[in-house]
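[1] Whatever this is, show me its structure:
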Amino acid sequence: MEVENKYVTIKGYLVGPPSESDFELRIAVCVLKADKGSNDVIVKNLCVSVDPYQINRMKNYSSSQTSTNFATRLVPGEVIDSNGIGRVVASDNSEFAEGDIVAGLLGWEEYSVVRGGSWLRKINSMEFPFSYHLGILGSSGLTAYSGFYNICKPKEGEKVFVSAASGSVGNIVGQLAKLSGCHVVGCAGSKRKVNVLKDKLGFDDAFNYKDEPDLKSALKRYFPGGIDIYFDNVGGEMLEAAVANMNAFGRVAACGVISEYIDTGRRAAPEMLDVVYKRITIQGFLVSDHMNIMADFISTTSDHLRSARIHVLEDISPGLDSAPAAFVGLFRGHNIGKKLVWISDN
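    The predicted structure is shown next:
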């Protein structure tokens, strides 16, 4: 059976901040039958993830700037692929049957054809909402879990700073730090977000970075005894300020640099004398580096959810046509928690 398949694409490569006019909704034909011997899986998408790093795939970088396949460049006119949750409607793959709920690399579209069934995993438990498998039990959660425990290696009583702390990864890092017995301070871009961090998620303190003309002085106030761990989602001047306030043998998990995704201006950098003399470790990482701990992550996080030791923050937009506005909103500070687009209920 053939169906119309609506999908979202970019009109051309982006320069500067994204706008809704950079995107368009198109229609293609999708055949709801997997060819025999193809090993393909056809999925009706229920919910898809919207993530800031995607903007780097929408720029016309030179080949020297695309040395990693983690964020391969998108092609204007083609569907924007992303993590998603869906229901199998046809399969030539023995691992997946019609009706299975799956998570994996799908797209901003109504139906996705997953070649060879690669990058899909079956969701066998219906204990938690489907959306959790894109956020708290998905890539955002694993990023927070692996970055905090494998990279930062926290010790009880240490002082932890989290930037973009109300975002999809930062809010989870802060909660994990509290569960580990650390003192946690986060920053965000509005009073409302700051209140969520303190009142709902249990951060020891939080501040609106937009109200702070001098970030180094601000961090000195919040960390008079210095910072032991900095989970960096921002880069730029925030990283520079954090390193200036770090203790000896401090650890920085470099998860993202959202301050530089759309700003073509000056790139702030940490004082290297601080890095050397304080023996600070700064390590970048990708969630794909840590797939070997997926089982432990799922088990531990599920236990935290059952006992309400972790709260889930989601920001869901309805309908595929809301995807461009949802994406643009990420760079305007509109979301709190994991940003998702809900495409279909069945």
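
[2] alpha carbons only for contacts and neighbour counts from here, please
    Fine.

[3] Which stretches in the stretch 201-346 of the chain count as helices?
    Applying DSSP state H, counting those that start in this stretch to the stretch 201-346 of the chain gives helices spanning 215-222, 236-244, 258-261, 272-277, 294-306, 323-330.

[4] Those helices: which one's closest to residue 107?
    Across the helices of the stretch 201-346 of the chain, residue 107 has its closest neighbour in helix 323-330 (10.9 Å, C-alpha to C-alpha).

[5] Could you name the helices and strands sitting against the closest one?
    If contacts are counted by 3 or more C-alpha pairs under 8 Å, 6 or more residues apart in numbering; DSSP states H and E, helix 323-330 sits against strand 338-342.

[6] how distant is the strand it packs on from the center of its chain?
    Taking C-alpha atoms, centre = their mean, to the nearest Å, the mean C-alpha location of strand 338-342 is offset from the chain mean by 11 Å.

[7] before we move on, the earlier item: between the helices of the stretch 201-346 of the chain, which gets nearest to residue 97?
    Among the helices of the stretch 201-346 of the chain, helix 294-306 sits nearest to residue 97 (C-alpha to C-alpha), with 22.7 Å.

[8] Can you mark which positions in the closest one are buried?
    294, 297, 298, 301, 302 (16 or more other C-alpha atoms under 10 Å).

[9] Ok, stretch 82-100 next?
    So for stretch 82-100, counting by 16+ other C-alpha under 10 Å, buried means 82-93, 96-97, 100.

[10] Also stretch 47-54?
    47, 48, 49, 50, 51, 52, 54.

[11] could you dump these to CSV with secondary structure and distance to residue 146?
    Listed next are the buried residues of stretch 47-54 as CSV, based on DSSP: H, G, I helix; E, B strand; the rest coil; distance: C-alpha to C-alpha, whole Å:
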residue, secondary structure, distance to residue 146
47, strand, 24
48, strand, 22
49, strand, 19
50, coil, 21
51, coil, 18
52, helix, 19
54, helix, 21
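
[12] To compare with the earlier structure, here is another sequence to fold:
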Amino acid sequence: MSQPAPVPGSVPATHRQVLLADRPRTTLTTDHFEVVTAPVPEPGPGQVLVRNRLMNVAAVMRPLTLADPDSFELSQLLQRPGDPMHGPAVGEVVAAPGTDLAPGELVRHRLGWREYALVEAAEAERLGPEGLPDPAAYLSQGFASWLGVVRGAEVRAGDTVFVTGAAGGVGTLAGQFARLHGAARVIGSTGSRRKADYLVEELGYDAAVVRGAGPIEAQLREAAPDGIDVLFDNVGGEQLLAALAVARRGARFALVGALSAQLTGDAMATTAISTFALIARGITLRGIAAYDHMDAYPEYVREFGRALREGTMAYPHTRLRGVEQAPRALCELVEGRHVGAVLVEL
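    So this is what the prediction gives:
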């Protein structure tokens, strides 16, 4: 991120980008992608040519490559074979005719997976020094984490909080935000003992349950013998049911992700829940998505930026170098190989 911005005369004629070559029917592999060379686009009035420096990959990209896109109501986000992949990226402005952006400024946009991106000016977010201290943090999934904690579950002082999928890009930040908002006890779930130890030793979780190490409900009851007040749910399925069984009266559940379905061939799979149990125990389930809460984004940036500067939060992430590594990065993320966010340096 520290390289000087290129001048127009230094822009190459071509650049590399990653296409979705074929939709996966089962396991996502690097064979489902293709790295190709394409001409660097020229910006017209109101457009911004960006030299991408960092991009991220996220679990939600897996269902957006599925074989049955008609099952989603997010057609504008779907990845279609033969088209370049897309996702959040941070880069330097090369040229921006007819806009108030200047060469060298940093912007965030949604056309990653390529070395140069042509972005409409309205879709390029200027990144100023008063925001997050590390440009890479703009590629975190911290906004989803903050929303689930603050608006979804309304975490308050003294709460016992259970975060599912706690070692991922969302979960590693959700537990930390819960602590900042007064949680007395924070429990996370993850897929390995190595990740469970990381949650406790590095991120301040009080306990962790491990998928595959016995029934989730039994492990959760041991970790939270008095029950839980809050569920921050990234996973759904068995873990959502376990949280419901252990929840105290009046518990608040924020549903932020559905990894148990998203990482399979059936991203719309359902979970059977007892509505009687919800009613009788006064439990609230609230689905929460960032696009419904963009008014809260400035508040999130202020809080996250302050926590990063003061050292009260960490931003765990892994970096791979080179656009050609992006397919591998996504596949390894889906396989659960990494802790925290996964970024690609371009």
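
[13] ok so, going back, quick one: which of the buried residues of stretch 82-100 of the first structure sit in strands?
    83, 84, 85, 86, 87, 88, 89, 90, 91 (DSSP state E).

[14] Quick check: chain neighbours aside, which residue is closest to the equivalent of the first one over in the second structure?
    Which is residue 83 of the first structure. Aligned counterpart of residue 83 of the first structure in the second structure: residue 88 (TM-score structural alignment). Distances taken as C-alpha to C-alpha, 6 or more residues apart in numbering place residue 110 nearest to residue 88 of the second structure, at 4.2 Å, with adjacent residues excluded.

[15] Provide a list of residues in contact with the residue nearest to the spatial centre of the second structure.
    Nearest to the geometric centre of the second structure sits residue 141, at 3.7 Å (C-alpha atoms, centre = their mean). The neighbours of residue 141 of the second structure, taking C-alpha atoms under 8 Å, 6 or more residues apart in numbering as the test, are 169, 170, 173, 341.

[16] Among those, which pair sits farthest apart?
    173 and 341 (9.7 Å).

[17] show me what contacts the equivalent of residue 244 of the second structure over in the first structure?
    Correspondence of residue 244 of the second structure to the first structure, assessed by TM-score structural alignment: residue 243. Neighbouring residues of residue 243 of the first structure by C-alpha under 8 Å, 6+ apart: 270, 271, 274, 275.

[18] quick one, what contacts residue 241 of the second structure?
    Residue 241 of the second structure touches residue 273, counting by C-alpha under 8 Å, 6+ apart.

[19] Checking residue 128 of the first structure next. Helix, strand or coil?
    coil (DSSP: H, G, I helix; E, B strand; the rest coil).

[20] Would you agree the residue nearest to residue 88 of the second structure is in contact with residue 85?
    No. Residue 110 of the second structure lies out of contact with residue 85 (C-alpha atoms under 8 Å); the separation is 10.0 Å.

[21] before we move on, the earlier item: who wins on neighbours among the contacts of residue 141 of the second structure?
    residue 173 (29 neighbours; other C-alpha atoms under 10 Å).

[22] That one: what's it in contact with?
    Counting by C-alpha under 8 Å, 6+ apart, residue 173 of the second structure has contacts 141, 142, 145, 146, 313, 314, 315.

[23] Give the next helix or strand downstream of the helix or strand where it lies.
    Applying DSSP states H and E as the criterion places residue 173 of the second structure in helix 171-180. The helix or strand immediately downstream of helix 171-180 of the second structure is strand 185-190, counting by DSSP H and E.

[24] Tell me the helix or strand right after that following strand.
    Next element after strand 185-190 of the second structure (DSSP H and E): helix 193-202.

[25] Which positions in the first structure sit opposite that following helix in the alignment?
    Taking TM-score structural alignment, helix 193-202 of the second structure hits residues 191-200 over in the first structure.

[26] Quick one: end-to-end length of that stretch, please.
    Using C-alpha to C-alpha, to the nearest Å, one end of stretch 191-200 of the first structure lies 13 Å from the other.

[27] contacts for that stretch?
    Stretch 191-200 of the first structure is contacted by residues 165-166, 171, 186-188, 203-208, 311, 336 when judged by C-alpha under 8 Å, 6+ apart.

[28] Weed out the non-buried ones from those.
    Among the contacts of stretch 191-200 of the first structure, those classed as buried by 16+ other C-alpha under 10 Å are 165, 166, 171, 186, 187, 188, 203, 205, 206, 207, 208, 336.

[29] Quick check: closest non-adjacent residue to the counterpart of the third one in the second structure.
    In the second structure, the residue paired with residue 171 of the first structure according to TM-score structural alignment is residue 172. Once its chain neighbours are removed from consideration, residue 172 of the second structure has its nearest residue in residue 166; the separation is 5.4 Å (C-alpha to C-alpha, 6+ apart).

[30] That neighbour should be in a strand, yeah?
    No. Counting by three-state DSSP, residue 166 of the second structure is not part of a strand but coil.

[31] What distance do you get for it to residue 259 of the second structure?
    For residue 166 of the second structure, the distance to residue 259 of the second structure - C-alpha to C-alpha - is 12 Å.

[32] could you dump the contacts of stretch 191-200 of the first structure to a markdown table with distance to residue 321 of the first structure?
    Shown next, in a markdown table, are the contacts of stretch 191-200 of the first structure (distance: C-alpha to C-alpha, whole Å):
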| residue | distance to residue 321 of the first structure |
| --- | --- |
| 165 | 28 |
| 166 | 25 |
| 171 | 27 |
| 186 | 33 |
| 187 | 31 |
| 188 | 28 |
| 203 | 35 |
| 204 | 39 |
| 205 | 37 |
| 206 | 34 |
| 207 | 34 |
| 208 | 32 |
| 311 | 29 |
| 336 | 20 |
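
[33] and of these, the nearest to residue 42 of the first structure?
    residue 336 (31.7 Å).

[34] if I line the two up, what does that closest one land on in the second structure?
    Match for residue 336 of the first structure (TM-score structural alignment): residue 339.

[35] contacting residues for its match?
    Here residue 339 of the second structure is in contact with 167, 168, 169, 172, 195, 316, 317, 318 (C-alpha under 8 Å, 6+ apart).

[36] which of those residues line up with contacts in the first structure?
    Compared against the first structure with both residues aligned by TM-score structural alignment, their matches' C-alpha atoms under 8 Å, those retain 167, 168, 169, 195, 316, 317, 318.

[37] Hmm, the third one is touching residue 338, no?
    No. With the criterion set as C-alpha under 8 Å, residue 169 of the second structure and residue 338 do not qualify as a contacting pair; they are 9.3 Å apart.

[38] okay, now residue 31 of the second structure: neighbour count?
    By other C-alpha under 10 Å, neighbour count at residue 31 of the second structure equals 12.

[39] Before I go, just wanted to say thanks for your time.
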